[in-house]
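**Q** sequence first, predicted coordinates after that:
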Amino acid sequence: MHPRAAEFGERARERYDADVDVLEFDASTETAAAAADALGCETGAIASTIIVSLSRGDDEARRGSGGRAPPDDLVAAITSGANRLDLDAVADHFGADAAEMGDPDRIREVVGWSIGGVPPVCHDAALPTVFDPTLTEYDTVYGAAGTPNAVFVVEPETLAGLADATVVDLTD
């Protein structure tokens, strides 16, 4: 097993007392469509984790001389692979002026995982998280497990609970 996928499994056990079933594939699972193809499931059953950067009117003041906003400018959205995240709805939900896809380097620095393998849980920093209600239509969903070739199997209600996520539709 890839060391990062194994690390994800260890973190899940340590943090949540959850014994997750990590599946690895030769082919990439970094997009919802690719993961669904590898798993033989509907794209909607893929729990994609998208890290979003929020902008607020006071961001410049909060940054100070360091040039970077603090980690609280990032939020996580766990969406069904069949849906597209509405960034304006995310900004509105979190009371921000705007929202954009997070910077890959910043995501790696704050969350601890790289794009293409960002799991919905086991982040280095606690992020406010929203959960797409479409995922609750499935008995089982699949989230990234730390690498572009690994996923884990979980019930959607369990995943929302582990992520301490608010279930709200912020998709197009």
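**A** Great, that's in hand.

**Q** for the rest of this, base every contact and every neighbour count on C-alpha atoms.
**A** Noted.

**Q** dump the residue contacts of the nearest residue to Pro104 once chain neighbours are set aside.
**A** Spatial nearest neighbour of Pro104, excluding adjacent residues (CA to CA, 6 or more residues apart in numbering): Ile115 at 6.3 Å. Ile115 makes contact with Pro104, Ile107, Arg108, according to CA atoms under 8 Å, 6 or more residues apart in numbering.

**Q** how far away is Ile115 from Leu162?
**A** 20 Å (CA to CA, to the nearest Å).

**Q** try Pro120
**A** The separation that Pro120 has from Leu162, given CA to CA, amounts to 9 Å.

**Q** show me which of those two is the more surrounded one.
**A** Between Pro120 and Leu162, Pro120 has the larger neighbour count (other CA atoms under 10 Å), namely 27 against 16.

**Q** surely the more buried one and Ser80 touch.
**A** No: the pair Pro120 / Ser80 is not scored as a contact, 11.9 Å apart, by CA atoms under 8 Å.

**Q** name the residues contacting each of those two.
**A** Ala47, Ser48.

**Q** just give me how far the strand ranked longest in the chain sits from the chain centre.
**A** What stands out as the longest strand in the chain, according to DSSP state E, is strand 46-55. How far strand 46-55 lies from its chain's middle: 6 Å, per CA atoms, centre = their mean, to the nearest Å.

**Q** take this one as well and set it beside the first:
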Amino acid sequence: MSGGSVERVRAALRAAGHADTVAAFPDGTRSAAEAAAAVGCEVAQIAKSIVFRAGDRPVLVIASGANRADMAKVAVALQGDAGPVFHVKRADGGWVREVTGFAIGGVAPVGHLTPPLVLLDEDLFGHAQVWAAAGSPMHVFATTPAELLRLSGGTRADVREAG
């Protein structure tokens, strides 16, 4: 299944006018630490994809690999002028695969089966280059935070858990 997922990410990158920078790392890039070691960067430069649920809507938080996402901050970032609209909770692996088309460890910021609501961790913008999952636990692609924002259609937000 990962071959199709990686190709879906490649197609989404090309369709958005982004270079195909997908690279494979047979030893794995499942965690931010593994991905950073594989590409030779700081853990903070890994743009990790975390999927939450807001009812039936997927919420994709693209966080710096050095950070944990704060669900309360995510909910606040998603709220409208009328106040909280979404109850955000953790998503289980089966639901993530069903709605995104990706297994946990390979969730990309693009190419989702169901378009998610997207938030980008403000801390990613402190780096010139970042790497994100490309559809499998062994594939990543290089990009910039500004391109990631454009590609994902997301919103910049403070989502980092304090402490």
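**A** Sure, I can see it. What you see is a predicted model, and the numbers here were worked out from it, not measured in a lab.

**Q** quick one: TM-score?
**A** With the length set by TM-score structural alignment, normalised by the length of the second structure, the two chains reach a TM-score of 0.87; 154 aligned residues with a CA RMSD of 1.6 Å.

**Q** counterpart of the residue nearest to Pro104 of the first structure in the second structure?
**A** In the second structure, Ile115 of the first structure lines up with Ile104, judged by TM-score structural alignment.

**Q** and that match, how far from Ala44 of the second structure?
**A** Using CA to CA, Ile104 of the second structure is found at 19 Å from Ala44 of the second structure.

**Q** with adjacent residues omitted, what lies nearest to Ala45 of the first structure?
**A** Closest to Ala45 of the first structure by CA to CA, 6+ apart is Val141, at 4.8 Å.

**Q** can you give me the neighbour number for the one you found?
**A** If we define neighbours as other CA under 10 Å, then Val141 of the first structure has 25 of them.

**Q** residue in the second structure matching it?
**A** By TM-score structural alignment, Val141 of the first structure lines up with Val130 in the second structure.

**Q** so what's the most centrally placed residue in the second structure up against?
**A** Taking CA atoms, centre = their mean, the centroid of the second structure lies closest to Ser49, which sits 2.6 Å from it. Residues near Ser49 of the second structure by CA under 8 Å, 6+ apart: Leu60, Val61, Ile62, Ala63, Val107, Ala108, Pro109, Ala132, Ala133.

**Q** list the contacts for the aligned partner of the fourth one in the first structure?
**A** Which is Ala63 of the second structure. In the first structure, the residue matched to Ala63 of the second structure (TM-score structural alignment) is Thr79. By CA under 8 Å, 6+ apart, the contact set of Thr79 of the first structure is Ile46, Ala47, Ser48, Thr49, Ile50, Leu85, Phe131, Asp132, Thr134, Leu135, Thr171.

**Q** burial measure for the residue nearest to the fifth one when sequence neighbours are not counted, as a count.
**A** If you skip the residues right next to it in sequence, Ile50 of the first structure has Ala77 as its closest partner in space, 5.1 Å away by CA to CA, 6+ apart. Taking other CA under 10 Å as the neighbour definition, Ala77 of the first structure ends up with a count of 26.

**Q** which SS state does Ala77 of the first structure fall under?
**A** With DSSP: H, G, I helix; E, B strand; the rest coil as the basis, Ala77 of the first structure sits in strand.

**Q** now the residue nearest to the residue nearest to the centre of the second structure when sequence neighbours are not counted: how far from Gln45 of the second structure?
**A** Nearest non-adjacent residue to Ser49 of the second structure, counting by CA to CA, 6+ apart: Ile62, 4.6 Å away. For Ile62 of the second structure, the distance to Gln45 of the second structure equals 11 Å [CA to CA].

**Q** just Val107 of the second structure next, same as before
**A** Taking CA to CA as the measure, Val107 of the second structure falls 16 Å from Gln45 of the second structure.

**Q** same check on Ala133 of the second structure?
**A** Applying CA to CA, the value for Ala133 of the second structure to Gln45 of the second structure is 12 Å.

**Q** next one: the longest helix belonging to the second structure to chain centre, how far?
**A** Identified as the longest helix of the second structure according to DSSP state H is helix 2-15. Relative to its chain's centre, helix 2-15 of the second structure lies at 15 Å (CA atoms, centre = their mean).
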